[in-house]
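Q: sequence unknown, structure follows:
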């Protein structure tokens, strides 16, 4: 790190979760940062000191940014992963917002459910029915991007939306390995992003966590 380079510190739990997109942006950009991981048992004592009483947050030369998408958008702009112009940036933001729709459309409810029988029912409903509408929409957007011959979602190269979506696809596959079987473009896109320089090396060396 050069003497005048910004000092970055990303604070999150020892999970991929909402911190993984920022980590992969750093990896792709080849920018050094501190990957600080908080233990679950320590979180209640640190919550009130965070910007929104949530994780992750990012420290940049002592300044603090909260909320995962705000962090990623900030990093993407710094590292040229936000889109080439206002229109591309809007398309990137729309795709990222749609990832939230996928999570809120049943995935989070399934993850948080503690009753075993209810959890299995929610999983079956989500992966047999609900998720496919979302995946069809992603596949359609990917196919429509003629600038990259359907290799990336916006423009001719990767943006942070590609990283964010590939991570989501990986999370879905962790739960249901065959979920992308009917979506060849999405499956190929995930593999392409995971093989990008920096991201490939990060995935190989990152801590092994439950999610």
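A: Ah, there it is. Predicted, not measured: the structure shown is a model, and the values here were computed from it.
Q: for the rest of this, base every contact and every neighbour count on C-alpha atoms.
A: Noted.
Q: quick one, strands of this protein?
A: Under the criterion DSSP state E, the chain carries strands at the ranges 8-13, 34-38, 57-60, 63-66.
Q: okay, angle between the second one and strand 8-13 too, please.
A: Taking axes from the mean of the first three to the mean of the last three Cα atoms, to 10 degrees, one finds that strand 34-38 is oriented at 20 degrees with respect to strand 8-13.
Q: any chance of the strands of the chain in JSON lines with mean neighbour count and distance to residue 72 as columns?
A: Below are the strands of the chain laid out as JSON lines (neighbours: other Cα atoms under 10 Å; distance: least, Cα to Cα, whole Å):
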{"stretch": "strand 8-13", "mean neighbour count": "20", "distance to residue 72": "11"}
{"stretch": "strand 34-38", "mean neighbour count": "15", "distance to residue 72": "14"}
{"stretch": "strand 57-60", "mean neighbour count": "21", "distance to residue 72": "10"}
{"stretch": "strand 63-66", "mean neighbour count": "15", "distance to residue 72": "10"}
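Q: reformat those strands as TSV; add distance to residue 108.
A: Putting the strands of the chain into TSV (distance: least, Cα to Cα, whole Å) gives the following:
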stretch	distance to residue 108
strand 8-13	17
strand 34-38	21
strand 57-60	21
strand 63-66	21
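Q: kindly provide the distance from residue 86 to residue 93.
A: Distance of residue 86 to residue 93, given as Cα to Cα, to the nearest Å: 10 Å.
Q: so between these two, which is more surrounded?
A: residue 93 (18 against 10; other Cα atoms under 10 Å).
Q: spatially nearest residue to that one, not counting backbone neighbours?
A: residue 161 (7.5 Å; Cα to Cα, 6 or more residues apart in numbering).
Q: please compare the first structure with the one that follows:
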């Protein structure tokens, strides 16, 4: 059985893998590590990072590798190489925008963190959501998905939009998504997608 491990809070890097497996009704174990215990345990994990996936006695690391594996197992990836490229671009976009806001999340000095967050909002927030909006505009189908069927791309984009509109990121205005009506409509369509919003993982993440 697949075992996924992450810290003791919800975050897109692990959530997208969990949502894929849950969607396909593939059983898995989920292990949460308390953040304060991480320094004692990180040497046991490849790359000294989370998330990790354990299968058949071996441990695998990196968000994108794990999520692709889970998506393929769940039928949420694409066999067509060009459609797979669309999915991979959304994954890379998620990593890029996370990297850019992470500086203000990790900064312990409140004044410095606020300045970094304001810089992100000014220089990166609309810019990087604009990149996602353009990708969606070019690739979206009549089903409102990034490719012709519901995929890891939709799960990833949905999860990042949820994060940025949750009100949990200080100073990030939740209403910024109003500037992107296509993405707002996409987000609503995924929220309303019955096969997705009935998952226990979905309910846990959104509550």
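A: Looks like it arrived, so ask away. Since we're looking at a predicted model, the values are computed, not measured.
Q: what's the match for residue 68 of structure 2 in structure 1?
A: Alignment note (TM-score structural alignment): residue 68 of structure 2 maps to residue 73 of structure 1.
Q: residues contacting the spatially closest residue to that match that is not a sequence neighbour?
A: Distance criterion Cα to Cα, 6+ apart; nearest residue to residue 73 of structure 1, sequence neighbours excluded, is residue 82 at 6.8 Å. Contacts for residue 82 of structure 1 (Cα atoms under 8 Å, 6 or more residues apart in numbering) come out as 73, 76, 88, 89, 92, 159, 160.
Q: most neighbours among those, which one?
A: residue 160 (29 neighbours).
Q: my read: it touches residue 23, true?
A: No: look at residue 160 of structure 1 against residue 23 with Cα atoms under 8 Å: they stay out of range, at 11.2 Å.
Q: residue 102 of structure 2 maps to what in structure 1?
A: Using TM-score structural alignment, residue 102 of structure 2 lines up with residue 108 in structure 1.
Q: next: residue 130 of structure 2.
A: Under TM-score structural alignment, residue 130 of structure 2 pairs with residue 136 in structure 1.
Q: give me the nearest residue to its match, chain neighbours excluded.
A: residue 183 (7.5 Å).
Q: so what does that neighbour match up with in structure 2?
A: Match for residue 183 of structure 1 (TM-score structural alignment): residue 180.
Q: need the contact list for that match.
A: Contacts of residue 180 of structure 2 (Cα under 8 Å, 6+ apart): 129, 130, 133.
Q: the nearest residue to the last one once chain neighbours are set aside - how many residues pack around it?
A: Using Cα to Cα, 6+ apart and skipping residues adjacent in sequence, the residue nearest residue 133 of structure 2 is residue 183, 6.2 Å away. The number of residues packed around residue 183 of structure 2, counting by other Cα under 10 Å, is 23.
Q: residue contacts, the alignment partner in structure 2 of residue 152 of structure 1?
A: Under the alignment (TM-score structural alignment), residue 152 of structure 1 pairs with residue 145 in structure 2. Contact analysis of residue 145 of structure 2 by Cα under 8 Å, 6+ apart lists 151, 154, 186.
Q: residue 59 of structure 1 maps to what in structure 2?
A: With TM-score structural alignment as the criterion, residue 59 of structure 1 matches residue 54.
Q: verify the stated contact: its match with residue 6.
A: No: using Cα under 8 Å, residue 54 of structure 2 is not in contact with residue 6; the gap is 11.7 Å.
Q: pull the residues that contact stretch 142-149 of structure 1.
A: Residues contacting stretch 142-149 of structure 1 (Cα under 8 Å, 6+ apart): 150, 151, 152, 153, 154, 155, 156, 157, 185, 186.
Q: and the residues you listed, which are buried?
A: 150, 151, 152, 153, 154, 155, 156, 185, 186 (16 or more other Cα atoms under 10 Å).
Q: could I get the residues you listed as JSON lines with distance to residue 178 of structure 1?
A: Output for these, formatted as JSON lines (distance: Cα to Cα, whole Å):
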{"residue": "150", "distance to residue 178 of structure 1": "21"}
{"residue": "151", "distance to residue 178 of structure 1": "21"}
{"residue": "152", "distance to residue 178 of structure 1": "22"}
{"residue": "153", "distance to residue 178 of structure 1": "22"}
{"residue": "154", "distance to residue 178 of structure 1": "26"}
{"residue": "155", "distance to residue 178 of structure 1": "29"}
{"residue": "156", "distance to residue 178 of structure 1": "29"}
{"residue": "185", "distance to residue 178 of structure 1": "14"}
{"residue": "186", "distance to residue 178 of structure 1": "12"}
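Q: can you tell me which of the residues you listed are in helices?
A: 185, 186 (DSSP state H).
Q: and which of the buried ones among the contacts of stretch 142-149 of structure 1 is nearest residue 174 of structure 1?
A: Of all those, residue 174 of structure 1 sits closest to residue 186, with 15.3 Å by Cα to Cα.
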